[in-house]
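Q: Mind looking at a prediction? Sequence and model below.
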Amino acid sequence: MDENESSKGSRTVQRSINIMNCFTMEESELTLTEISNKINLAKSTTSRLIDTLVHNGLLQKKFSNSKYQFGYKMYQFGRIAENTISFDITEIAKPFMKKLRNEIGESVSLYMLENKKRRCIARYGSNQSIRHVVSIGEILSLEIGSGGKVLLAFQSPSFIESTLNDLDSESLRISLTNELPIIQKESISISLDERGAGVNSVASPIFGLDREVNFCLCVSGPSTRFTEESMNAIKNEVKTIALKISECFSNPKENHSY
């Protein structure tokens, strides 16, 4: 392949990537014209590139409205990436989590955003006889508990709106509408027995490379021991550790220590 052919091939790949980058959580479906305008490319050329992406399962066309959306192959890629990323951050976070558990004496968990829920992907339980128990792999809600609320607070406006609209409780919807902006500002969420099991918790977001939040660090314990006063005393430390994990996660080649 000569240099000219190589250059054309690179341009085609970049244009295809540009098309894929047009899609967002807010704009998950786009027409040919919208995509063409976004990447500033002729509709005829854009159409040929889209046809190739559709043929390979990266995009699919909705015949109900003639708009394009991500195809089945992107779902497969997403699952692979999710497994890889969750493994990476688990290995990064574990030393921080274990030391934090040993210092505070309460259970420390790592949660991952999964659709409109959260999943526990790592945990160091308290060594005390009375403790809060959550199993690795357990799925919990976003709207209740500090871990869920801190994940929800840092999602896109459309995601938050959709989640709040799905709630049956109007009082909970109003409470979250008022609380989420504060969580965004302070990067800390506190839960006082919200799940009705005598459990209190404090959580802080873990930021990715582009400041996205798909994971959070959470400390929890029985409300009889892990009081609001106790949580206020450690919340800055929880936030600091979450930020250290964020730094390691965003810059894995750098040497970080706790």
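A: Perfect, I can see it now.

Q: CA atoms for contacts and neighbours, from now on please.
A: OK.

Q: and the top helix by length along the chain, which residues are buried?
A: In the chain, assigned by DSSP state H, the helix with the most residues is helix 72-104. Burial within helix 72-104, assessed by neighbour count using 16 or more other Cα atoms under 10 Å, is assigned to 86, 89, 90, 92, 93, 94, 96, 97, 98, 100, 101.

Q: Go ahead and confirm the second one touches residue 247.
A: No. Counting by Cα atoms under 8 Å, residue 89 sits too far from residue 247 to count as a contact (11.0 Å).

Q: coming back round to it: what's the distance between the longest helix of the chain and the middle of its chain?
A: The chain centre lies 11 Å from the centre of helix 72-104; the measure is Cα atoms, centre = their mean, to the nearest Å.

Q: Give me the helices and strands touching that helix, please.
A: Helix 72-104 sits against strand 107-114, strand 117-124, helix 228-250, with contacts defined as 3 or more Cα pairs under 8 Å, 6 or more residues apart in numbering; DSSP states H and E.

Q: Second structure follows, compare the two:
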Amino acid sequence: MSSDNDRNGIQVISRAAAILRCLESEPDGLSLGAIAKRIDLPRSTVQRLVDALAHEELLKVQGAGGVCLGPALMRLASNSHVDIIQQVRPYMEALTERTGETSVLVNRNGTHLMLLHSVVSPQPLRVAPSSGSFLSVYATSGGKALLAKMSDEAVVQLLGPVLEPLTPSTPDLPRLLEQLAEVRDRGYACDSDEHMIGVGAMAVALQTSQGQYALALVGPVWRVEAQHEVFRKALSDTRNAMAGVLSAGLRASPASSI
């Protein structure tokens, strides 16, 4: 009897994990029917599992249209990066103080970016993204900084031939590949109105002991463009100051190095 209970418990966990995995690259969510089709389970079974996972905040049900990953799962994901966030935070605070713009730390999750930490600009007109939110990997400076570390073939395999336009300025695939070549050549990435109208950003990739991250400055597009060289220099200085700390996993004071 105990063995049967064990097998049933393992099956429930396996099915719950399948639901979570099929939603990891779907920030807008999927319907119950779509989930059931993807993981080849009866809709009634999916409904029971989704209800249980939503009760624990591992999933979030958004009306009749969609089920997406929930806030508890986002917190767990953020906590897996806690060491990097703790190491980077003082440098981000110094970067925001130096430039006056919001600094953000992001990590790629499939075809999207997860925003892990932000230090918000003190200016009245500012961009204030929230940690745990997902952004497009191909229409953001942070995403392009990370995609540029991949080959063009790997990028095409990841994103597919058609990129969904988020604004009139969102690049299509040929333009994105051109942009990535520019990023590899100059060492930083930009976006202007590509992810959201009125928002601009500049980013650099960070190689750490836990993998690749990106550090970006985000603000009103006109302000970012006007301060292009200032922001480029600030990001470069910050990355250089953090290089030894991130590769060794040790702490150091940013005060004298940025």
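A: That came through fine. Quick caveat: nothing in here was measured; it's all calculated off a predicted structure.

Q: Please identify which of the helices and strands packed on helix 72-104 of the first structure is closest to residue 216 of the first structure.
A: Ranking those by proximity to residue 216 of the first structure (Cα to Cα) places strand 107-114 first, at 5.4 Å.

Q: Tell me what angle the closest one forms with helix 72-104.
A: Angle, strand 107-114 of the first structure to helix 72-104, by axes from the mean of the first three to the mean of the last three Cα atoms, to 10 degrees: 170 degrees.

Q: so strand 107-114 of the first structure aligns onto which residues of the second structure?
A: The alignment of strand 107-114 of the first structure onto the second structure (TM-score structural alignment) covers residues 102-109.

Q: ok, and what's touching that stretch?
A: 24-25, 85, 92-93, 95-96, 113-121, 126-128, 137, 142-143, 146, 212-219 (Cα atoms under 8 Å, 6 or more residues apart in numbering).

Q: Please report how far the nearest residue to residue 188 of the second structure once chain neighbours are set aside lies from residue 74 of the second structure.
A: Across the structure, with Cα to Cα, 6 or more residues apart in numbering as the measure, the residue nearest residue 188 of the second structure apart from its sequence neighbours is residue 204 (4.8 Å). Taken as Cα to Cα, to the nearest Å, the spacing of residue 204 of the second structure relative to residue 74 of the second structure amounts to 24 Å.

Q: Comparing these two, which residue is more hemmed in?
A: Per other Cα atoms under 10 Å, whichever of residue 204 of the second structure and residue 74 has more neighbours is residue 204, with 26 against 18.

Q: so what corresponds to the more buried one in the first structure?
A: Counting by TM-score structural alignment, residue 204 of the second structure corresponds to residue 204 in the first structure.

Q: on average, how far is the helix or strand where that match lies from the matching bit in the second structure?
A: Taking DSSP states H and E as the definition, residue 204 of the first structure sits inside strand 199-207. Once the two structures are superposed, the average separation between strand 199-207 of the first structure and the matching residues of the second structure is 0.5 Å (mean Cα distance after the TM-score superposition for the first structure).

Q: Quick check: the closest residue in space to residue 177 of the second structure that isn't next to it in sequence vs residue 71 of the second structure, distance?
A: Leaving out its chain neighbours, the residue that sits closest to residue 177 of the second structure by Cα to Cα, 6+ apart is residue 152, at 6.7 Å. Going from residue 152 of the second structure to residue 71 of the second structure by Cα to Cα gives 33 Å.
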